[in-house]
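Peer 1: Sharing a model that was predicted from the sequence below.
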Amino acid sequence: MSQIKVPVFSESVSEGTLLGWNVQPGQAVKRGDVLAEIETDKVVLEVIAQEDGVLKSVTKNEGDTVLSEEVLGELGAGEAGAAAPTADAPVTSADPSQSAGGESQARTEQAVPAPAAQGERRDDLSPAVRKIMAEKGLEAADVPATGPRGNITKADALGAQPGQRPAAQAQAAVQLPAGARPEERVPMTRIRQKIAERLKEVQDTTAMLTTFNEVDMKPIMDLRRKYQDQFVAKHDIKLGFMSFFVRAATEALKQFPVVNASVDGKDIIYHGFYDIGIAVSTDRGLVVPILRDTDQLGLADIEKGIGEFAKKARANKLSMEDMSGGTFTITNGGTFGSMMSTPIINAPQSAILGMHNIVERPVVVNGEIVIRPMMYVALSYDHRIIDGRDSVQFLVTIKNLLEDPARLLLDL
């Protein structure tokens, strides 16, 4: 018999929340299987089986707070089905007014979601449920939702079969009384709580200011159009816009070291390296994985790094190491259609670059009005250590490098 323990947290993480078990007591598992998932205020961690065996018992249930290296359950030898759920195992009740402990729990503010239509994607699925459904080829309409808020539980997903739509799902949606004003109270995830805490802290502790400029994206778009096929053939990845911005930002940081610095009490820490965070939006909130030593990376290396981070983020596979540190951040609101914004600094960094939507607009070039694909860019910075002159010149440097990409290759 061996104990199943919470993975070791980093020094900056004190506790986590058990998102749920991927297996039930009595089920056989193999070494390397993901037994459970834990959400901290930074990442979602997987609890991995260290050996073959059977899940004998669990001591923590979905939603419970867990500490680093705390015991979650026991794994032992035996055949599948030999063990029954313990008294501590999760209880699934068809009555949403009953909590796991059996106590009555009023939910007058909650509205039960309507059943999912065929092919519809639900955003309320836990990583464990999403994994089971993907492995079994299930759609939301195939699975009965018996959770307390009309959500799909792991037991629901494990017991469902593709194409066998539950009778409860086939029924018409519940008709609410005329004039009903339903509400639902949903706790923030730990990641969302931490994001909110850090954003508020930045506003309270920094003298944040934002400066704007615009970039003519035609030179980069022409370059991508000309060399895209060759780039893909050689590097097996597409050439995007972000790699140009990372390279331009790195060169600008070399010229303006204070933008790459951070504040520690009454000291300014100047960093002699360039670790740039790339903001990535996920279902659980914004995360910022770090590209290390970007001054040593080519465009292909940057694109591959960003692509790998995107895959990890979608699968909740980003590690704490992926998101630790960073001296500067780039965020791209343009992917969602943002025309202009004032991004918030990612503390303890002192500046962040915001990219936006590319829109064809009339501009004056050599005394003539022409139509060009233009992008507004924004630099939010901590005015305590970065003067307006440096911030403006930093952004102008990025603009000049992007509008004449040859400068990036010639180090000009």
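Peer 2: Yep, it's here. Residues are numbered from 1 along each chain as shown.
Peer 1: C-alpha from now on. contacts and neighbour counts both.
Peer 2: OK.
Peer 1: For stretch 302-312, list every residue counted as buried.
Peer 2: Residues 302-306, 309-310 are the ones in stretch 302-312 that count as buried (16 or more other C-alpha atoms under 10 Å).
Peer 1: Equivalent analysis for stretch 267-275, please.
Peer 2: Taking 16+ other C-alpha under 10 Å as the neighbour-count basis, stretch 267-275 is seen to contain the buried residues 273-275.
Peer 1: likewise stretch 222-233?
Peer 2: Neighbour-count burial for stretch 222-233, with 16+ other C-alpha under 10 Å as criterion, is recorded at 224, 228, 231.
Peer 1: Turn these into CSV, including secondary structure and distance to E201.
Peer 2: Supplementary listing: the buried residues of stretch 222-233 in CSV, determined by DSSP: H, G, I helix; E, B strand; the rest coil; distance: C-alpha to C-alpha, whole Å:
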residue, secondary structure, distance to E201
R224, helix, 40
Q228, helix, 42
F231, helix, 42
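Peer 1: Nearest to E79 among these?
Peer 2: Relative to E79, the closest of these is F231; by C-alpha to C-alpha it sits at 52.9 Å.
Peer 1: Contacts only, for that closest one.
Peer 2: 237-239 (C-alpha atoms under 8 Å, 6 or more residues apart in numbering).
Peer 1: go on, E79?
Peer 2: 26, 28, 53-54.
Peer 1: show me where the stretch 201-350 of the chain has strands.
Peer 2: The residue ranges that make up the strands of the stretch 201-350 of the chain, judged by DSSP state E, counting those that start in this stretch, are 208-216, 262-264, 267-269, 276-278, 280-282, 285-287, 290-291, 328-332.
Peer 1: Looking at the ones you listed, which is nearest to V359?
Peer 2: Nearest to V359 among those is strand 208-216 (9.9 Å), distances taken as C-alpha to C-alpha.
Peer 1: Quick one: residues in contact with the closest one.
Peer 2: Where contact means C-alpha under 8 Å, 6+ apart, the residues beyond strand 208-216 that reach it are 342, 345, 372-383, 391-392, 395-396, 399, 402-403.
Peer 1: Report the distance from that strand to the chain centre.
Peer 2: 26 Å (C-alpha atoms, centre = their mean, to the nearest Å).
Peer 1: Tell me which residues of that strand come out buried.
Peer 2: Buried residues in strand 208-216, counting neighbours by 16+ other C-alpha under 10 Å, are found at 208-210, 212, 215-216.
Peer 1: Structure two is appended below for comparative analysis:
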Amino acid sequence: MASDRTPIQVPELPESVADATVIALHKKAGDTVKRDELIAELETDKVVLEVSAPSAGTLVELSASEGDVVKADAVLGYLGPAEAASEDAEDEAGDEPAPAKTADQAPPAEPAPAADAREERPAAESGASSAATEEAGSAPPPSPSVRRLLQEAGLSAGEVEGTGEDGRIQREDVERVRDQRAAGSGDRPGPQAPDSGASVQPAARAGEATDRAERIERVPMTRLRARIAERLLEAKQSTAMLTTFNEIDMSAAMALRGRYKETFEKRHSIKLGFMGLFVAAATRALERFPVINAALDGEEIVYHHYSDIGIAVSSPRGLVVPVLRDTGNASIADIERRIRDFAERARDGKLDIDELRGGTFTITNGGVFGSLFSTPILNPPQSAILGMHAIKERPVAVDGEVVIRPMMYVALSYDHRLVDGAQAVQFLVAIKEAIEDPARLLLDV
């Protein structure tokens, strides 16, 4: 009965988000689901939203497909009583006779042949196998992060056997095939060099062109990647961006971390990193130079008398910037704990949309990826962004002597329409002084 059906609806979207894209369906019509079991994933400009079953039952109808664009409160499908699917199946079975077994039916599966046997299989047999695979290929498409991994590994979805639910390809499936190919590539003989007098035949050129065309793949940008591209272009075109640089001797910070890291972890159940120190140093510097924490709104300057610092975090879908609220009232332990929580939930696509908006300043750490020197791009409407980089031992002059010290380059990009060069340099020097002498953070000097 229609009255027994419970609609599965798109959750409420934030004001700035008009719609969402269905990127994954984890259930299909006829499946029995438990309450709060994941049914679909929706991608917005910033986060992935999960749609779960409002109650236990049977998914009697699924009206959305992967790739569909949906709006808030749209109905994705309907849940019925748990026995609804079995009753429908019995009705259909009663109306139609059971199909007779034919000679064309596939025989029971046999063990896979050895690698050598697979290589010697005739082309006709290989083609028939491929056709059968395409005909039977009903596994759900891989998630965006897995598609990206496939692309990086130079693999297509048809080359990887999925071990996930309903045959969905997982990250470990791609990594397994990628590693197997890498291990086997060393045993294969390399291409033979052509004779010096031989000329390349036109047919060979045509074959090479066809082969290259087959190795080209076009995939649509995710909504997050499209949004990132839009905002970066906006930052370059709508601001007078300039960058100033400095370098920090990390000796004192590393000594502090080495001295207290075990005690800190036992006390706060979180490791002591350098990001907590940099957030604390940036917070103090923003209090001294409030224009760095301000924003332009038309012909007005908006000063923020609080520090909401965004931390750039890498996720499988791209770079996201969750915001640490009111860092002036947070301890270093609180900051480290919240950063770890952001990183874990960004990796799993669990960040809330409200956690990605409203920052007044941003810190990005390219050093975790090995970056030695870069120019960070502003995160509008903010007027400045701090870039951290890798710590490398370098010879530096200290008290007239050349010594080896662990050094880090730092960069501050800022909107020159609002921030003067002297203010930007002084702000960066304030951070340098706080990190090189962490006691300044305790004494607030």
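Peer 2: Received, thanks. Note that the coordinates shown come from a computational prediction; the quantities given were computed from them, not determined experimentally.
Peer 1: now the buried residues of stretch 267-275 of the first structure in TSV, with distance to P166 of the first structure?
Peer 2: Conversion of these to TSV gives the following (distance: C-alpha to C-alpha, whole Å):
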residue	distance to P166 of the first structure
F273	57
Y274	54
D275	50
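Peer 1: and of these, the nearest to R192 of the first structure?
Peer 2: Taking C-alpha to C-alpha as the measure, R192 of the first structure sits nearest to D275 out of those, at 23.9 Å.
Peer 1: That closest one against T294, yeah?
Peer 2: Yes. Taking C-alpha atoms under 8 Å as the contact criterion, D275 of the first structure and T294 are neighbours in contact, 6.2 Å apart.
Peer 1: N61 of the first structure is nearest to which of the strands of the stretch 201-350 of the first structure?
Peer 2: In this view, the strands of the stretch 201-350 of the first structure are compared for proximity to N61 of the first structure by C-alpha to C-alpha, and strand 285-287 is the closest at 23.5 Å.
Peer 1: residue range for that closest one in the second structure?
Peer 2: Using TM-score structural alignment, strand 285-287 of the first structure corresponds to residues 318-320 of the second structure.
Peer 1: same thing with stretch 22-30 of the first structure?
Peer 2: On the second structure, the counterpart of stretch 22-30 of the first structure by TM-score structural alignment is residues 26-34.
Peer 1: Which residues belonging to that stretch are considered buried?
Peer 2: Those would be 27-28, 30, 32-33, for stretch 26-34 of the second structure by 16+ other C-alpha under 10 Å.
Peer 1: same check, this time on stretch 194-211 of the first structure
Peer 2: Neighbour-count burial for stretch 194-211 of the first structure, with 16+ other C-alpha under 10 Å as criterion, is recorded at 194-195, 198, 202, 206, 208-210.
Peer 1: Which residues outside stretch 402-409 of the first structure are in contact with it?
Peer 2: By C-alpha under 8 Å, 6+ apart, the residues outside stretch 402-409 of the first structure that reach it are 215-220, 244-245, 247-248, 251, 401.
Peer 1: Between those residues, which sits nearest S338 of the first structure?
Peer 2: Proximity to S338 of the first structure was ranked across those by C-alpha to C-alpha; first place goes to V215, at 15.1 Å.
Peer 1: The closest one matches what in the second structure?
Peer 2: Alignment note: V215 of the first structure maps to I248 in the second structure; criterion TM-score structural alignment.
Peer 1: ok, the nearest residue to its match once chain neighbours are set aside - contacts?
Peer 2: Closest residue to I248 of the second structure apart from its sequence neighbours, by C-alpha to C-alpha, 6 or more residues apart in numbering: M408 at 5.2 Å. With contacts taken as C-alpha under 8 Å, 6+ apart, M408 of the second structure has the following neighbours: 247-250, 372, 388-392.
Peer 1: Could you give me the PyMOL syntax to select whichever of those are buried?
Peer 2: Selecting the buried subset of these in PyMOL, with 16+ other C-alpha under 10 Å as the burial test, is done by:
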select buried, resi 248+249+250+372+388+389+390+391+392
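Peer 1: In CSV: the contacts of M408 of the second structure, plus distance to E159 of the second structure.
Peer 2: Formatted as CSV, the entries for the contacts of M408 of the second structure read as follows, by distance: C-alpha to C-alpha, whole Å:
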residue, distance to E159 of the second structure
E247, 48
I248, 48
D249, 49
M250, 47
L372, 37
M388, 40
H389, 38
A390, 37
I391, 40
K392, 41
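Peer 1: out of the contacts of M408 of the second structure, which one sits closest to R205 of the second structure?
Peer 2: Closest approach between the contacts of M408 of the second structure and R205 of the second structure, by C-alpha to C-alpha: L372, at 42.3 Å.
Peer 1: And that closest one, how close does it get to E355 of the second structure?
Peer 2: According to C-alpha to C-alpha, to the nearest Å, L372 of the second structure stands 29 Å off from E355 of the second structure.
Peer 1: next one: A204 of the second structure
Peer 2: A204 of the second structure is 56 Å from E355 of the second structure, where distance means C-alpha to C-alpha.
Peer 1: for L25 of the second structure, same thing?
Peer 2: When C-alpha to C-alpha is the yardstick, L25 of the second structure and E355 of the second structure sit 25 Å from each other.
Peer 1: Kind regards, and thank you for your time.
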